[in-house]
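Chemist: Next comes the sequence, and after it the predicted model I'd like to discuss.
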Amino acid sequence: MRSQPKRWRRIEAHGPGHPLAWLIWSVPALFFLYEFILRIAPSLMLPDLESAMHLSEGGIGAALGAYYYAYAPMQLAVGVLLDRFGSRRLLSMAALICVLGLAIGAGASSATELATSRLLLGLGSAFAYIGAVYVAMIWFPSNRMAMLAGLTAGVGFAGAVGGEFLLQLIFGSPPDWSRGMWILSGVGIVFVIALWFAVPERPAWHLERTGRETPHDLRSVLHGLKSVLCHRSTWLVGLGCAFMYIPLAFAGNWGPRDLHAMLGIGTDEAPRMYALFYVGIGLGCPIMGWISDRSGRRRPLLVIGSLAASAGTAIMAVIPEQASNWAWVVLPAWGFVVSTYVLGYPLAAELNRKDAAGTAIAFVNFLGMLVAGLVVWLFGALIDFIASGRGNQEPDGADFRSGLLVLALIMISAVILHLLVRIPRGNSPKDDTLELPGCER
């Protein structure tokens, strides 16, 4: 374990919960905000990208989905790497990868180049949320974990709300994709530097809290990954939260376009209206985390939230165009109930070994992003299929409504999955070990 620079020795001597812990956490949390802005950037100029690159709904969905194809599988590696190396170097490297992806995106003129840019952005962004939660898990007491996981998510969704406005300023009117990408890459360089200097190495007492007297070696970390993969309820929590996350994947790529097609909302007003969805999530994540920490209950809130999130998706699909003003009420309420998914992260950490907590959190995020990537592609292909079946060359509002109803039906699965989660008596993850080769009880 490396010794801390002088500026961090006081907080290390204090233990978890020092006031400066908020500063340490804030920089990775702001990096997650930045990453979220990068994630939603294409949604503001989807028609322009389709036209410039001569792509259909399915084609642009496949190119943009490359973000999730990198993000999702990297979650397994992110968890292992964080448990092995800590967050400082990894988060700085992740920000640098985002800068490279933005530079490639600035000059993109084809679907392949756009997909490459999104792939690199997904690779770098994979460290953002899990890295920030991991930092909070180290520097704060464990009884604040759900609240901080929710607060971190809330910071990111604040980026989605303000990001709509910021991106319109950055890209200009009419949107200039290349100019916007270069500006965002400059911001990324600032994060590379800030993360390196603001996030300290892991303190010695973190090893004591995880039950280890020495830093994790690779063998022990891989054993932790194996224990997570062999834990039945971790899979149930992860898949349940993944289905709850579907509206977020939809919103980041199709949201404003959906409002324009279904409710006749103007292309300028639609992004502002859809920002209310992120307002709901941004408020809901820390509130749900606080309620969960205070009550000590995770699973009941996840079950109720899953049911409400599916209902909210169905309601959005059936709002008639003549009652479009109802979207101003439904969107924030929908976002608020969807935010319950954030409780899956602390629940997964609590179901597993303490020294594999980072891996468990990352695994839940892995499943969420894997499903998100599939949804981005499948939704585009689905509405293309529905439109062609109705003889339409371009998808209309009815096609988008049908697609949303299909998503609502899929999301019902989350209710069943969370009901099947087994909360072990005592603190033994092995009580719920899968009966598979290599998974010892």
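Modeler: Right, received. Where do you want to start?
Chemist: Every contact and neighbour count from this point should use C-alpha atoms.
Modeler: Will do.
Chemist: and the end-to-end length of stretch 289-308?
Modeler: 17 Å (C-alpha to C-alpha, to the nearest Å).
Chemist: Can you give me every residue that contacts Cys237?
Modeler: Cys isn't right for residue 237; it's Val. When contacts are counted by C-alpha atoms under 8 Å, 6 or more residues apart in numbering, Val237 touches 344, 347-348, 364, 417-418, 421.
Chemist: Roughly how far does it sit from Ala126?
Modeler: Counting by C-alpha to C-alpha - Val237 and Ala126 are separated by 19 Å.
Chemist: Counting neighbours, what do you get for Pro300?
Modeler: 12 (other C-alpha atoms under 10 Å).
Chemist: In helices only, show me the contacts of Val237.
Modeler: 344, 347-348, 364, 417-418 (DSSP state H).
Chemist: which of those tops the neighbour count?
Modeler: Neighbour-wise, these (other C-alpha under 10 Å) top out at Val364, 29 neighbours.
Chemist: From Glu208, how far off is it?
Modeler: Relative to Glu208, and taking C-alpha to C-alpha, Val364 is found at 25 Å.
Chemist: Now do the helices in the stretch 1-150 of the chain.
Modeler: 6-14, 21-40, 46-53, 57-64, 66-85, 88-106, 111-125, 128-139, 145-171 (DSSP state H, counting those that start in this stretch).
Chemist: okay, now the one to match up with it:
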Amino acid sequence: MQNEQTTGAAVRDAQKSFAMLFLTIFIPFGLGHFVSYLFRTVNAVIYDDLAGELHLPAESLGLLTGIYFLTFAAAQLPLGVMLDRYGPRSVQSPMLLIAAAGSVIFSLSHSEAGLLVGRGLIGLGVAGSLMSAIKACSIWLPVERLPLSTACLLSVGGLGAMASTAPLHAMLQWVSWRQMFLLLAVMTVLVSGIIHFSVRGAFTPKNTRFSDMCREVGRLYRSWVFWRLGLYSVFANATYMAILALWMGPWLHDVAGLSSSRMADALMSGTVAMVAGSLSFGWLTDYLRKYGVQPIMICGSGVAIFVLFQLLMLSGLPISPFIITVGFSFFGTAATMNYAIVAQSVEPALAGRVSASFNLVVFLLAFIVQWLVGMVIGRWHTVAGSYPVVAYQWSLAMLIALQAPGLLLWLTFKPWQRKSI
């Protein structure tokens, strides 16, 4: 009887603990990642408004959308150090206020320079959203659960991308894109407040000097293990973010011939697939771990299929654009699972820095990819407001060529063997 009572108390304590973790990690930090993804992908729906009102060519749209990735990347190393020193709550909450200010500036700007400043501040302000969430999970959750918890957080980000498609398109029937960015600023301030007041997990600030912590970041970048685990997926990850952040919308309009409303519906389907993909790859990684299957096997296999869908986009075959959008979005989430793989390779005290160091590489490449695609497409003139199919084929061929070496590197790992790399 005593043993049964003890067991029952342990179960209740575990349930209470899980409920608290859900309330203090997944909800507040998940909302932060929701906002981050919404800002990241919103230009895919409003690009026509920006191009029409401000007469922006493809190169400028690529730069304007990509500046988010550049400032996001620039913040990663100091953010990684601050997350490990001060904890996720103390870093994430004030950073979101910067994003809110950027959203206000973006909404009020009537020049390309003003839009760049606003978009850059947005990227800077949300730069710690996923990293702070991963840091929180590494502090308060068992390390073997990190891939699953990361997948859950990524799926919440997918909901943010989902909100930026058909729901946002419907919202634009009632408000202008400028008013919408003011509303996004208000929402961002509210999320900042939720994180500040609801996260109560214990975190002891580190007294380590910044110079020492920065030197450890330098050691990470000199580590072959870090690069070996990161390089096979970085271009796939950058391509995934750059295409969904902007160019999937124009491709659906110019190549697939969809109207604005149908394009929003297709993007909506893609974001549903993104959420499903994050959860599926996270669950599959967690489940197959019991049978000795390496997470890198699942991640790399998904990336290979992701590249296959890019080949289908390039091919011109009569395939439904909804199928291509769903497949691209679903299997592209496999590349994001490498965040957890890299974070697992170090002790929890380094999780913030290693995740931020990897994120810096990914987002810097996303900026370059975003801009390069715009440069390639911009070499052709528009016909009746649309770029020709060949412009998109050349840009996709360039992206596939950048991702191919990563897949070859992945094969050298022999990931099908059930052993650690």
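Modeler: Looks like it arrived, so ask away. Everything quoted here is computed from the prediction, not taken from an experiment.
Chemist: and the longest helix anywhere in structure 2 with helix 27-41, angle?
Modeler: In structure 2, taking DSSP H as the definition, the longest helix is helix 260-288. Orientation check (axes from the mean of the first three to the mean of the last three C-alpha atoms, to 10 degrees): helix 260-288 of structure 2 against helix 27-41 gives 140 degrees.
Chemist: residues in structure 1 aligned with helix 260-288 of structure 2?
Modeler: Matched against structure 1 by TM-score structural alignment, helix 260-288 of structure 2 falls on residues 267-295.
Chemist: And the matching stretch, what's buried?
Modeler: 270-271, 273-290, 292-293 (16 or more other C-alpha atoms under 10 Å).
Chemist: likewise stretch 191-205 of structure 2?
Modeler: For stretch 191-205 of structure 2, using 16+ other C-alpha under 10 Å, the buried residues are 191-196, 199, 201.
Chemist: Over to stretch 339-357 of structure 2?
Modeler: Those would be 339-344, 348, 350-357, for stretch 339-357 of structure 2 by 16+ other C-alpha under 10 Å.
Chemist: Which of these sits closest to Leu141 of structure 2?
Modeler: Distance to Leu141 of structure 2, by C-alpha to C-alpha, is smallest for Pro348 among the buried residues of stretch 339-357 of structure 2, at 10.2 Å.
Chemist: these two touch, right, the closest one and Ile139?
Modeler: Yes - assessed by C-alpha atoms under 8 Å, Pro348 of structure 2 is found in contact with Ile139 at 6.6 Å.
Chemist: Quick one: map Phe309 of structure 2 onto structure 1.
Modeler: So, by TM-score structural alignment, Phe309 of structure 2 is matched to Gly312.
Chemist: In structure 2, what sits opposite Ala242 of structure 1 in the alignment?
Modeler: So Ala242 of structure 1 corresponds to Val234, using TM-score structural alignment.
Chemist: How about that match, nearest residue that isn't a chain neighbour?
Modeler: Distance criterion C-alpha to C-alpha, 6 or more residues apart in numbering; nearest residue to Val234 of structure 2, sequence neighbours excluded, is Val362 at 5.5 Å.
Chemist: Around the one you found, count how many other residues there are.
Modeler: The burial count for Val362 of structure 2: 25, using other C-alpha under 10 Å.
Chemist: what helix or strand is it on?
Modeler: helix 351-377 (DSSP states H and E).
Chemist: after superposition, how close is that helix to structure 1?
Modeler: Mean deviation of helix 351-377 of structure 2 relative to structure 1 after superposition (mean C-alpha distance after the TM-score superposition for structure 1): 1.0 Å.
Chemist: thinking again about what came up before, ok, the match of Ala242 of structure 1 - how many residues close by?
Modeler: 25.
Chemist: same check, this time on the one 4 residues further on
Modeler: One way to gauge burial is a neighbour count; for Ala238 of structure 2, by other C-alpha under 10 Å, it gives 25.
Chemist: element containing it?
Modeler: Going by DSSP H and E, Ala238 of structure 2 is part of helix 224-242.
Chemist: Quick check: what element follows that helix along the chain?
Modeler: helix 248-254.
Chemist: Just checking the distance from that following helix to the centre of its chain.
Modeler: With C-alpha atoms, centre = their mean, to the nearest Å as the basis, helix 248-254 of structure 2 stands 20 Å off its chain's centre.
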